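In: here is a sequence with its predicted model. Questions after.
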Amino acid sequence: MNPLLSTLQPYPFERLKGLTQGITLNPAYRPISLGIGEPKHPTPQFIKQALVDALDGLASYPATAGEPALRTACANWVQRRYGLTLDANTQILPVNGSREALFALAQVVIDPTQHREAGGPTVVSPNPFYQIYEGAALLSGATVVYANSDPARNFAADWSRIPDSTWATTQLLFVCSPGNPTGAVMPLDEWRKLFALSDRHGFVIASDECYSEIYFRDEPPLGGMEAAARLGREGFPRLVSFTSLSKRSNVPGLRSGFVAGDAALLKA
């Protein structure tokens, strides 16, 4: 067995299920679940019909990089949503859910043989956080350092509290904007600071944008690649953005999404 498995925390949703098991609910109230973030609306009919229409394709193995038509559709959505033109062949990669892709990226970019004099490589994560950030970091052999949320800033992660000595050993930074569970959105100036740190220390930024389409203002939240483009960062160096259909399209059971950004990282 992998000895690093012993470093993992209990899966929070299973733990929550155990804590609430056997509780009798007050029938006068409708319960609000604070467990797994599952959509409460049905899957759109056109999505279900598209799955039915594609059943004949089950007899063939799909390409690892996804069908060209799918990659093109992803690139077209990025163009409509963020005004960015991506190369569908090199800057887009369909994935079986953003959770799985977030885990895989850590295994690709973390080198546990580096920074041994400082105790090994570091992964920086917002806190609170999506559990896969911590699990992916620990199983890659890294140490996790948490940027706690700041109540004075709408509970956004306070990156300024991370010392430069930690950034110096950081190989991967997880960013979630809009944040889970706070909803806090990172402004352009904050992206600028994180990009500067990435340039200085060479770490990769994983921008989890699972909640990019859930917002209450007229203007949609700023995305990581969008921020990079505004700051003139051509090619999105050391940046990978993660998009999921689970929340925006009410299909968490489909396990479908895509990653986009730095072509060299996606090729790896």
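Out: On my side now, so go ahead.

In: make it CA atoms for all contacts and neighbour counts henceforth
Out: OK.

In: doesn't Asn148 make contact with Ile162?
Out: No. In terms of CA atoms under 8 Å, Ile162 does not count as a neighbour of Asn148; the distance is 9.5 Å.

In: who has more neighbours out of those two?
Out: When neighbours are counted by other CA atoms under 10 Å, Ile162 and Asn148 differ, and Asn148 comes out ahead with 18 against 14.

In: surely that one is in a helix?
Out: No. According to DSSP: H, G, I helix; E, B strand; the rest coil, Asn148 belongs to no helix; its state is strand.

In: list the contacts for the residue most central in space within the chain?
Out: In the chain, the residue lying closest to the centroid (CA atoms, centre = their mean) is Asp208, at 2.5 Å. The contact partners of Asp208, taken as CA atoms under 8 Å, 6 or more residues apart in numbering, are Ser98, Phe174, Val175, Cys176, Ser177, Ser241, Phe242, Thr243.

In: pull out the buried residues from those residues.
Out: By neighbour count, with 16 or more other CA atoms under 10 Å, the contacts of Asp208 hold Ser98, Phe174, Val175, Cys176, Ser177, Ser241, Phe242, Thr243 as buried.

In: host element of Leu19?
Out: helix 12-20 (DSSP states H and E).

In: number of residues surrounding Ile47?
Out: Ile47: 13 neighbours (other CA under 10 Å).

In: same deal with Ala152?
Out: Ala152 has 8 nearby residues by other CA under 10 Å.

In: likewise Phe46?
Out: 9.

In: strands along the stretch 1-150 of the chain, start to end?
Out: 92-95, 122-127, 143-150 (DSSP state E, counting those that start in this stretch).

In: among the ones you listed, which comes closest to Glu38?
Out: strand 92-95 (19.3 Å; CA to CA).

In: excluding its own residues, what touches that closest one? List them.
Out: Defining contact as CA under 8 Å, 6+ apart, one finds that strand 92-95 is touched by 65-66, 70-71, 74-75, 86, 101, 256-261, 266.

In: try this one side by side with the last:
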Amino acid sequence: MFPERFSNLPAYAFPRLRALLDVHEPGGVVRHMSIGEPKHAFPQWITDTLVQHAHEFGQYPVNEGNPELRGAIRDWLYRRYGVQVDPDTQVMALSGSREGLYNAGMALIPEVKNGARPVVLMPNPFYPVYMISSISVGAEPRFVPATSETGHLPDFASVGAEVLNRTAAVYICSPANPQGAMADTAYWRELIALAEQYDFQILADECYAEIYRDTPPVGVLEVARDMGADPERVVAFHSLSKRSNLPGLRSGFVAGGPETIARIKQLRSYAGAPLPMPIQRVSAKLWAEETHVTANRALYVEKYELADRLLGHIDGYLSPQAGMFLWLPVEDGEAATLKLWTQTGVRALPGAYLSKDTPQGNPGHGYVRVAMVADYEETKAGLTLIRDSLYAQQ
């Protein structure tokens, strides 16, 4: 009675983690470093704005985001990337970037590409929503390794012409979750050229774009503009969850060509969940304000430097350039995660839970992902325990 395409899905990462760890007692004070849930404080004026507009919970929200919010998004895109967009036709507010990343598949992926079942390419490791969106529309998800050999970004051209001719869309995350690798201008140019050659869309998950060490990550929209690419070729997704430490606000946006946004808006009008109006009011102010973002970024930079001091001696250590995670090399990620839990109480995530098994193996098997979302002292305590438990011999 249920669709067969969902019958063989692996369990989601965090139920798997609970099944692995929760049958064992923690070996110390529990320290949550498994999930990317920002813990830095957000500004008080957010609460004040919500209270000021609380009466607007009594009305249906504007589907695509009210003019104030879309204008703030337009202005932010210009300040951040130098890109000019029409707020009426090229942006739409989202209930978090996850909603948009999933619904992009529903709205944009065709039933057939060049007479065959469409393919959707994505990195491996990957955010599971990419896979589920593809499966939901009957497309074939293809997992392209994002390993140290490829600079922790996928080489989509490596899949070959036969697959590329069937490719309808590519999901790509930059800065990458979990590795923190950033696509530079050359990478984006090559991918956009490939998309132009084989006629597919790039769905760029840029939700970590405001957390970086020194150099801001290049955005897909600015490179596409400089190349003179078809404006429908690239679609960018952003979120306030990481940028502004508000994962519970569930607020983000999508930007792309007018036809793309029109299709996503149409789906939203039937099946989506528009942002409540008080949330839209807060979101507009957040996109217009940079002081809290700069302060937030500085806190992450301190923790990047801390991680380098504590763990930089480890063979294969990847010094984070962006994002909020460490991608730490181990012999077996699941065994290392269990050891951490039972010896120290630190709760990390096996890399294999973010990756797909392939004939060549699981590219996350030899890693654990560690979220550096707590304050400095809590992060220091957790990283010290990780060092002493997993890397005492290095």
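Out: Okay, I see it. Note that the coordinates shown come from a computational prediction; the quantities given were computed from them, not determined experimentally.

In: put together TSV for the contacts of Asp208 of structure 1, with distance to Lys40 of structure 1 on each row.
Out: Formatted as TSV, the contacts of Asp208 of structure 1 follow (distance: CA to CA, whole Å):
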residue	distance to Lys40 of structure 1
Ser98	20
Phe174	27
Val175	25
Cys176	22
Ser177	21
Ser241	25
Phe242	22
Thr243	19
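
In: out of these, flag the one nearest to Phe129 of structure 1.
Out: For the contacts of Asp208 of structure 1, the nearest to Phe129 of structure 1 is Cys176 (8.3 Å; CA to CA).

In: pretty sure the closest one is touching Ile205, no?
Out: No. Contact status for Cys176 of structure 1 versus Ile205: not in contact, 10.4 Å apart, counting by CA under 8 Å.

In: re earlier: Gln84 of structure 2 versus the equivalent of the residue nearest to the centre of structure 1 over in structure 2, what's the distance?
Out: Superposed on structure 2 with TM-score structural alignment, Asp208 of structure 1 falls opposite Asp205. With distances taken as CA to CA, to the nearest Å, Asp205 of structure 2 is found 19 Å from Gln84 of structure 2.

In: hey, where'd the helices end up in the stretch 101-250 of structure 2?
Out: In the stretch 101-250 of structure 2, the helices defined using DSSP state H, counting those that start in this stretch lie at 128-136, 161-166, 185-198, 220-227, 240-243.

In: ok, which of those helices comes nearest Lys113 of structure 2?
Out: Nearest of these to Lys113 of structure 2, taken as CA to CA: helix 161-166 at 5.3 Å.

In: average offset between the helix holding Leu19 of structure 1 and structure 2?
Out: Helix 12-20 of structure 1, aligned to structure 2 and superposed, deviates on average by 1.4 Å (mean CA distance after the TM-score superposition for structure 1).

In: centre of the chain to that helix, how far?
Out: For helix 12-20 of structure 1, the separation from the chain centroid amounts to 23 Å (computed by CA atoms, centre = their mean, to the nearest Å).

In: now the angle from that helix to helix 131-139?
Out: For helix 12-20 of structure 1 against helix 131-139, the angle by axes from the mean of the first three to the mean of the last three CA atoms, to 10 degrees is 120 degrees.

In: tell me the counterpart residues of helix 12-20 of structure 1 in structure 2, please.
Out: Going by TM-score structural alignment, helix 12-20 of structure 1 lines up with residues 13-21 of structure 2.

In: residues of stretch 243-253 of structure 1 that come out buried?
Out: Within stretch 243-253 of structure 1, the residues that count as buried by 16+ other CA under 10 Å are Thr243, Ser244, Leu245, Ser246, Lys247, Asn250, Val251, Pro252.

In: just to confirm, what residue in structure 2 is aligned with the fifth one?
Out: So that's Lys247 of structure 1. Lys247 of structure 1 maps onto Lys242 in structure 2, by TM-score structural alignment.

In: would you agree that match is in contact with His40?
Out: No. Counting by CA under 8 Å, Lys242 of structure 2 does not reach His40; the two are 9.8 Å apart.

In: counterpart of Ile135 of structure 2 in structure 1?
Out: Ile135 of structure 2 maps onto Leu138 in structure 1, by TM-score structural alignment.

In: give the contact list for that match.
Out: Leu4, Thr7, Leu8, Val144.

In: same thing with Ala224 of structure 2?
Out: Arg189, Ile192, Asp230, Pro231, Val234.

In: re the thing from before, turn the strands of the stretch 1-150 of structure 1 into CSV, columns for distance to Ala227 of structure 1.
Out: What follows is these, written out as CSV (distance: least, CA to CA, whole Å):
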stretch, distance to Ala227 of structure 1
strand 92-95, 18
strand 122-127, 19
strand 143-150, 21
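
In: these: which one's closest to Leu34 of structure 1?
Out: Closest to Leu34 of structure 1 of those is strand 122-127 (CA to CA; 16.8 Å).

In: that closest one vs structure 2, average distance?
Out: Looks like 0.4 Å for strand 122-127 of structure 1 (mean CA distance after the TM-score superposition for structure 1).

In: roughly how far does the nearest residue to Leu4 of structure 1 once chain neighbours are set aside sit from Asn76 of structure 1?
Out: Spatial nearest neighbour of Leu4 of structure 1, excluding adjacent residues (CA to CA, 6 or more residues apart in numbering): Leu139 at 5.7 Å. Leu139 of structure 1 sits 35 Å away from Asn76 of structure 1, going by CA to CA.

In: more crowded one of those two?
Out: The residue with more neighbours, out of Leu139 of structure 1 and Asn76, is Leu139; 20 against 17, by other CA under 10 Å.

In: my guess is the more buried one contacts Pro3, does it?
Out: No. Counting by CA under 8 Å, Leu139 of structure 1 stays clear of Pro3, with 9.1 Å between them.

In: any figure for the gap between Arg255 of structure 1 and Arg99 of structure 1?
Out: For Arg255 of structure 1, the distance to Arg99 of structure 1 - CA to CA - is 9 Å.

In: in stretch 127-135 of structure 1, which residues are buried?
Out: Asn127, Pro128, Phe129, Tyr130, Tyr133, Glu134, Gly135.
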